[in-house]
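> Prediction below, plus the sequence it came from.
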Amino acid sequence: MNSPAFPIDPLLPDILRSLAAHPRLVLEAPPGAGKTTRVPPALLDAPWLGGRRVLMLEPRRVAARAAAGFMAKQRGEAVGETVGYRIRFESKVSAATRIEVVTEGILTRMIQDDPTLDGVGALVFDEFHERHLSADLGLALALDVQAQLREDLRIVVMSATLDGDRLARFLDAPRLSSEGRGHPVTLTHFPARRDEPWQAQLRRCVEHALAAHPGDLLVFLPGQREIAQAHKVLAGALGEDRQELLPLHGDLPVEEQTRVLQPAPDGRRRIVLATNVAESSVTLPGVRVVIDSGLAREPRYDPNSGFSRLETVAISQASADQRAGRAGRVAEGWCYRLWPESQRLEPARRAEIHQVELAALALELAAWGEADLRFLDPPPPGALASARELLQRLGALDGSAITAFGRRLLALGTHPRLAAMLLAPEDAAERALACDLAALVEARDPLRGSRRDDWAARWQALAAYRAGRVPAEASRAALAAIDQAAKQWRRRLRIDTPPPADAPAHRLGDLLLHAFPDRIARQHPADPRRYQLANGRSARLFDDSALYGEPWLVASELRLEERDSLILRAAPLDQARLERDFPNRLVEEDRVIWDAQRRGIAAVRERRFDRIVLETKPLARPDPARYADALVDAVRQLGLDALPWSDSLAQWRERVRCLREWLPELGLPDLGDEALLATLEDWLKPALAGKTRLDALGADELAEALKAGIDWHLRQRIDQLAPVRITVPSGMARPIEYRHGEAPVLAVKLQELFGLADTPRIADGRVPLTLHLLSPAGRPLQVTRDLKGFWERTYPEVKKEMKGRYPRHPWPDDPWTATATHRAKPRGT
């Protein structure tokens, strides 16, 4: 079958020549250029491919199916022959398949399972500008494979709007650009009326576009909920006799997706209500008008749940341009934007790696065994450290190494929390129930407008839906989607047992605790609404909580607040089940602790689950070696002021702080409050050995403990560069006062400085002292850091005023040559 010409076709020979000479390529091509469906087939006969397969990544399932279908059709074949695809829970490939279109998580699994990528000659990353986390990881893994195992592997990164120059520099790759295929598009901002709901604004805009312009309409909305609302409003206002309303999103059945991607058979105009799946890689025939809400659902880290959740956000300018371009594919088009013209958009989409939860990424990196993969944007260190801490709690990591259990979690291809829950139960009915919970946790809340904080109500609504009853407060569509997701999980885990029709509320918690071991909570003995969490924090219930009175909970969602977090969603659990499933986290130990209420040391035998204290008994004869730990804890609670600071030690600490600022090359340690409190075990604990009271620590012992980390030669340099005293021209050694945030001060009688022309300096001459010049009676006369200027301009006035008041002290006309003294003139002179 002859293929239609695409703008990218003239560039295909250059692409093949580049890949013959260089193993990597950056290809920039706007939407409509044909890069998605023309580049992979063009590679099949390249000599360097040697008959091997081409894997192409597509960010979305709709686009993956559509791209595979289009390429197969151009070859006159069915999908699954030369061209096939693999997406989550669905695969159409065969032994004859040479082009596989896969979604991003699938590629990661393929590389992890076979790092040599046997039989694969090229990897094509399509729509890389969307900057999905899994695409960034897939590229990092591919680059590592290419560098260490497969020099012959070709990597093509294709993008419509990304900074191609930056990407080419990162990859050390040639960069080719293609023209797009498009017609002029007229842009208009369609204003909302005052206090007008978005649904009404959209209806008016659609009515206007249908009347003013030919062709089909493509409406961009953020998600399925908005698509359903828009469908209802438009169907009521327009009817569906002269036009057809079609949704388009990733969860549609394949048949309905295919229908949207084909021209209307009956000639009716079509209004396609789409998420951003229609932004790139999917071509909709006949579209002449785009109506853009300016919104999209994108993943953001939700600290309440510990997951990344889809959040409605404003799109980037690059996305807005791509959406508008969809109106100009076949002829002149029009784009109506539903946001004010004054609103400014971010230039480009931010990489997901900076704004999502990283537990899955951390697990992938541990499985790969290489922590130094090259990422276009490296993962934030703090977020990665938190992710690894969670994985250790789940049992997926031992230190930084992946465990056998961690590899089982990875194989499930979902968030490690949910994978841990799915693998925990041994009983078949419980495993089926775990599939329900995984589907519920991943889905949007099926209870509309409800503030109920218990999981039981949601699972019972799902069970009622299966029995043919839908509670009034529940969404039938949401429950249907959850039921379907649970079926997919049961199929994936080969569970034939149906979920139970009824289950005690604590049975849900007994499973959820495997997903949220850090959020297991025990009721406070003195306040039934407060709970202590396994991670050491506290949490509280709503006043009207359905969970009131439960002794144990597992909280899947928490609103993190400064003092007590608020429990948004939780389930009760059975303590016996907790102790059975997590015996290694139950600890019994003797502790000597600081009792803040009694301001003294208490010795106890504690039984704990993580940081939840289950039982405490007093100890009659504690181990004396444990007292130092308790005293360190006391200082941590009371602050450094609880220690016996002498004035001289406080000044020495300030001298060190000053020298760290003035002469950083000395490499002096940080002795600020924060640094000292963070390292109490290192510098203070040895000095507390053998002591049973905090006040038993003497000032000299504290000074030696603080100075112990600085060797003798460096201590000598401190005394030289920031001396305690300085000798003035009178021959007397006067103290220097060091003050935080101010220059050091030398307070001295004016007569003691006669003959000194310039301000004294310390720190190898880098820092002038602030002189507090005093009268013979020790009262301040002048503050200056310019002694020469004082002698020249100010001293004559001071002499005139002071000479009569202090006649027995010298007030020479020429202070430059006068002899400095700290005494009065002898009597009779």
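That came through, no problem.
> make it CA atoms for all contacts and neighbour counts henceforth
Noted.
> which non-adjacent residue is nearest Ala318?
What sits nearest to Ala318 in space, not counting adjacent residues and going by CA to CA, 6 or more residues apart in numbering, is Ala348, at 5.3 Å.
> What's the separation between the one you found and Asp321?
As judged by CA to CA, to the nearest Å, Ala348 and Asp321 stand 10 Å apart.
> cool, Ala628 as well?
Where Asp321 is concerned, Ala628 sits at a distance of 65 Å (CA to CA).
> Among these two, which residue is more densely surrounded?
When Ala628 and Asp321 are compared for neighbours, Ala628 comes out ahead with 24 against 14, by other CA atoms under 10 Å.
> Surely the residue nearest to Ala318 is in contact with Ser319?
Yes. With contact defined as CA atoms under 8 Å, Ala348 counts as touching Ser319 (7.4 Å).
> Relative to Glu426, how far out is Ile495?
11 Å.
> These two - which one has more neighbours?
Neighbour totals were compared for Ile495 and Glu426, and Ile495 leads with 16 against 9 (other CA under 10 Å).
> got the contact list for the more buried one?
Ala428, Arg431, Ala432 (CA atoms under 8 Å, 6 or more residues apart in numbering).
> Just the closest of those residues to Ala5, please.
Lowest distance from Ala5 to the contacts of Ile495 (CA to CA) belongs to Ala432, with 51.3 Å.
> so the closest one sits in a strand?
No. Assignment of Ala432 by DSSP: H, G, I helix; E, B strand; the rest coil gives helix, placing it outside any strand.
> Would you agree it is in contact with Ala501?
No. Using CA under 8 Å, Ala432 is not in contact with Ala501, being 11.0 Å away.
> Could you check which of those two is surrounded by more residues?
Each of Ala432 and Ala501 had its neighbours counted (other CA under 10 Å), and the higher figure belongs to Ala432 (25 against 13).
> The more buried one: what's it in contact with?
Under the criterion of CA under 8 Å, 6+ apart, the contact partners of Ala432 comprise Arg490, Ile495, Thr497, Pro498, Pro499, Pro500.
> for comparison:
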Amino acid sequence: MGDNTLTARLPIESVLPDVITQLNERTSAVLVALPGAGKTTRVPLALLEADPAWLKGKRILMLEPRRIAARSAAAYMSALLGEPVGRTVGYRVRMDTRVGPGTRIEVITEGVLTRMLQSDPSLAGVGLVIFDEFHERSLQADLGLALCLQSRALFREDLRLLVMSATIDARPVATLLGDAPVLASEGRIFPVRTDYLSSKPEGRLEELVVRTVMRAMAEESGDVLVFLPGAGEIRRVEQLLGQQHLDAAVTVLPLHGNLPQEAQDRAIAPGKPGVRKIVLSTSIAETSLTIEGTRIVIDSGLMRVPMFSPQTGMSRLETVRVSKDSADQRRGRAGRLSPGVCYRLWTEQEELYFDPHRVPEIEQADLAQLALDLAEWGTTDPGELSWLSEPPAAAYRQACELLAQFGALDRNGAITAHGRRMSEAGLHPRLAHMTIRAMSLGLGSTACALAALLHERDLFRRGASGTASADLRLRLDALERARNGGKPDEAMALFGLQADSAAVKRALAEADNWSRALGITGRGRIDSDACGLLLALAYPDRIGQSRGGGKYVLSSGRGAVFAEIQELSNAPYIVAAELDDKGPESRIQLAAPVQLAELLQRFGDDIADESVVAWDRTVQAVRARVRKRFGALVLSDAPQSGPDPEETVRAMLEGVRVEGLGILPWTKTARALQQRILFLRRHDEAWPDLSDEALAESLPEWLEPHLEGIRSRSELQRLNLAAVFEAVLPWEKRRKLDELAPTHLIVPSGSRLPIDYGDPEAPFLSARLQEMFGLTDTPRIAGGRVAVTIHLLSPAQRPVQVTRDLSSFWRETYFEVKKDLKGRYPKHYWPDDPMSAVPTNRVRPKT
């Protein structure tokens, strides 16, 4: 690594003079250099060697997307200088810093830049910020660039910015930087043969990978680098390879972000002579790292990315297809130092549908940390900054609401003292809030241990058999045992869990680091009984209330369920720390029980006392209740005496709306009055619309004034609905109603017969034929505009004729009807001249 003759042959050397010249003349540049060009290690050193005026006495900050890449780059550059890390070249990553007073190049992870900008927005003492591997589009890189651009605009017009990448679309970045020049360098990629699958793969991914590894080991020489989506797949492939009776000279090494630094260093270090390495890696090895000896790349074509859903307010890790540029980056790992081969575990046809570039993390990630960072920066509106991709409005708004719930933001969106302390904690805002609040409860050590468990993937994986418990208390107990010298695996197998000893040690170390950072003195006991309360502080939106059968409703309103019935699934209240956010009900993966008394005590300000006066369909009455509500959860529910009369009336109206108008006391009189008014409206729209549809839509206008004192369906029956309808009519129309639409007509026999207005087109009157003798003009209503339809009946009250023209009936039809009926009803009166005959409501008229 210290051979400087190697650097002289790097392709990047040809463009280094242009990089120096452009940064001398301008404050921004974009450098596109293919994998293997040497940009990561040569550009900072070349600029330091050139020592331009703008850099004199100042440092270079170079951002790397991962800790392992930052440490590796710093170590490589230091070796080229023949120095230890921390002298001229150093690094700053989370919980690990190696810099000295003479350090001129600091390789840092992206979150470190944000912290540096927050403490010194002008970046005094910094001449250049390099954003390496910017094509990965991490959220922190996008934020860091936006903050640097505003810092330069407000405080440091001389601050230089250099964006470097192998596969990025350079033009949008150059435009964002103020039409910065784009410089390009060819990579030193040796020929790489690419093998695709002949058909779409079937079966388990891990088995396909192992078969491909064994094939590659037999066909090719050199070390193997396998890209897998996550640590779980790496572990399973490692187990399967262990069953293949590999040669003793073959070493299988995992590589992912959760491994200790020593294990990561072993994976990327040159192999021993005569020993072949099989490195099983996540996308951590996709860029920046050179794993010497690698000639073979096996790419699963998958990666795991965090996805945030504004609809549910939850994030989940989702396995997705890599983009084309990521696949090319991975392929290039095989040709960094010699010709190689890349086995792609997909078909060429499938590749046609790959996205060209990866989706920027800012577009699909949880934005709580971003919102807190911007608030600390002093802005409540992301639009005030220049972004390559702006934060999605819905996710950002939800992040601000969460921070406000924590008390990190005030009502104007400005950061509070508590928010600043959360920002300084170096944890996700949820965990930062939890640990800070826990200190006042004397639970700081427990909170730090819990934060260490939640910060990474679950340290306790499913064992070989049995139900795997989701209970986080078990995991805290295991940490406490390990801290006191015991074995974390003890008792875990009973719950279907298996501990990762190295991960447990790392979690304990992280817990101790956070305790020191928060000023917690002494090593307090890890109290697993407090787990539920602490989780509630971090996840107030995921407090769950049992619905029975392992199902819960969360305070956010979302449904959640335990995939496997276990002791924890009987708890009345739980807090879900991890859910899969799939389907209508998320599966609970990590949780702990919490007591109702704890919620009432600790979340009093967030628990609303509400009076609920509502229609209850089960009892068909208005019920008044007093409830304590936490989000979507009803913590208590008791009867309320003396509810507000107005609320009772509104609830009663809702009852009528829900049950329908059939709940009202429809008497014949009420229905007849409705029909009469509708008949008149048919001919004059000045009359009100009392159709069922219109009545249902206007309940408050006509029914509300009559509901005082009524609280149930049975009490509603006391209502005089006809009087309610009459009240709708103005006085003038009420006076004219009987005149224009009479309820009855007096027919020639003297009988007073009702008019049926059921059909507003044809109101009718039914009368026995003998009662109508002598009437030649058909009765008319609605001011003479409408003839009443006459249903003429036989002596047995059966219709024999329907007419609107009595005169015509007597002249033309009567005699046919008479001939038919006289034979059947000989005792009845059948005169020869109906128009002059005496009408009668008897069998024969009185003589």
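Nice, I can see it. The model shown is predicted, which means the values in this text are computed figures rather than measured ones.
> which position in structure 2 aligns with the residue nearest to Ala318 of structure 1?
Structural alignment places Ala348 of structure 1 opposite His357 in structure 2 (criterion: TM-score structural alignment).
> what about its match, neighbour count?
Quick note: His357 of structure 2 (other CA under 10 Å) scores 18 neighbours.
> And whatever residue of structure 1 lines up with Phe190 of structure 2, how far from Gly690 of structure 1?
With TM-score structural alignment defining the correspondence, Phe190 of structure 2 maps onto His183 in structure 1. From His183 of structure 1 across to Gly690 of structure 1, the span is 84 Å (CA to CA).
> swap in Gln112 of structure 1?
In this structure, Gln112 of structure 1 lies at 54 Å from Gly690 of structure 1, with CA to CA as the measure.
> what do you get for Pro115 of structure 1?
When distances are taken as CA to CA, Pro115 of structure 1 and Gly690 of structure 1 turn out to be 56 Å apart.
> residues in contact with the most centrally placed residue in structure 2?
Central residue check for structure 2 by CA atoms, centre = their mean: the C-alpha nearest the mean position is that of Ser309, 2.3 Å away. Taking CA under 8 Å, 6+ apart, we find Ser309 of structure 2 in contact with Ser315, Gln364, Ala395.
> quick check, nearest of those residues to Asp132 of structure 2?
Comparing these against Asp132 of structure 2 with CA to CA places Gln364 closest, at 21.6 Å.
> can I get the contacts of Ser309 of structure 2 in CSV with neighbour count?
Putting the contacts of Ser309 of structure 2 into CSV (neighbours: other CA atoms under 10 Å) gives the following:
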residue, neighbour count
Ser315, 18
Gln364, 19
Ala395, 23
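> Now, those that are in strands?
With strands defined by DSSP state E, the entries of these inside them are Ser315.
> got JSON lines for the contacts of Ser309 of structure 2, with distance to Met303 of structure 2 too?
Formatted as JSON lines, the entries for the contacts of Ser309 of structure 2 read as follows, by distance: CA to CA, whole Å:
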{"residue": "Ser315", "distance to Met303 of structure 2": "16"}
{"residue": "Gln364", "distance to Met303 of structure 2": "15"}
{"residue": "Ala395", "distance to Met303 of structure 2": "23"}
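> tell me which of the contacts of Ser309 of structure 2 is nearest to Leu370 of structure 2?
Closest to Leu370 of structure 2, out of all of the contacts of Ser309 of structure 2 and judged by CA to CA, is Ala395, at 10.7 Å.
> For the closest one, what is the corresponding residue in structure 1?
In the superposition onto structure 1, Ala395 of structure 2 corresponds to Ala383 when matched by TM-score structural alignment.
> Does that match touch Leu358 like I think?
Yes. Contact between Ala383 of structure 1 and Leu358 holds when scored by CA under 8 Å: they sit 6.5 Å apart.
> what's the spacing between Asp14 of structure 1 and Arg175 of structure 1?
Look at Asp14 of structure 1 and Arg175 of structure 1: by CA to CA, they are 11 Å apart.
> One more: Gln532 of structure 1?
56 Å.
> higher neighbour count, those two?
Between Gln532 of structure 1 and Arg175, Gln532 has the larger neighbour count (other CA under 10 Å), namely 23 against 19.
> Could you check how far that one is from Pro551 of structure 1?
If you go by CA to CA, the gap between Gln532 of structure 1 and Pro551 of structure 1 works out to 11 Å.
> again, but for Val441 of structure 1
As it turns out, when the distance is counted by CA to CA, Val441 of structure 1 lies 23 Å from Pro551 of structure 1.
> Then Asp172 of structure 1?
59 Å.
> Which one of the two is surrounded by more residues?
Neighbours were tallied for Asp172 of structure 1 and for Pro551 using other CA under 10 Å; the higher tally belongs to Pro551 (17 against 14).
> ok, and the closest non-adjacent residue to the more buried one?
Distances taken as CA to CA, 6+ apart place Gln523 nearest to Pro551 of structure 1, at 5.0 Å, with adjacent residues excluded.
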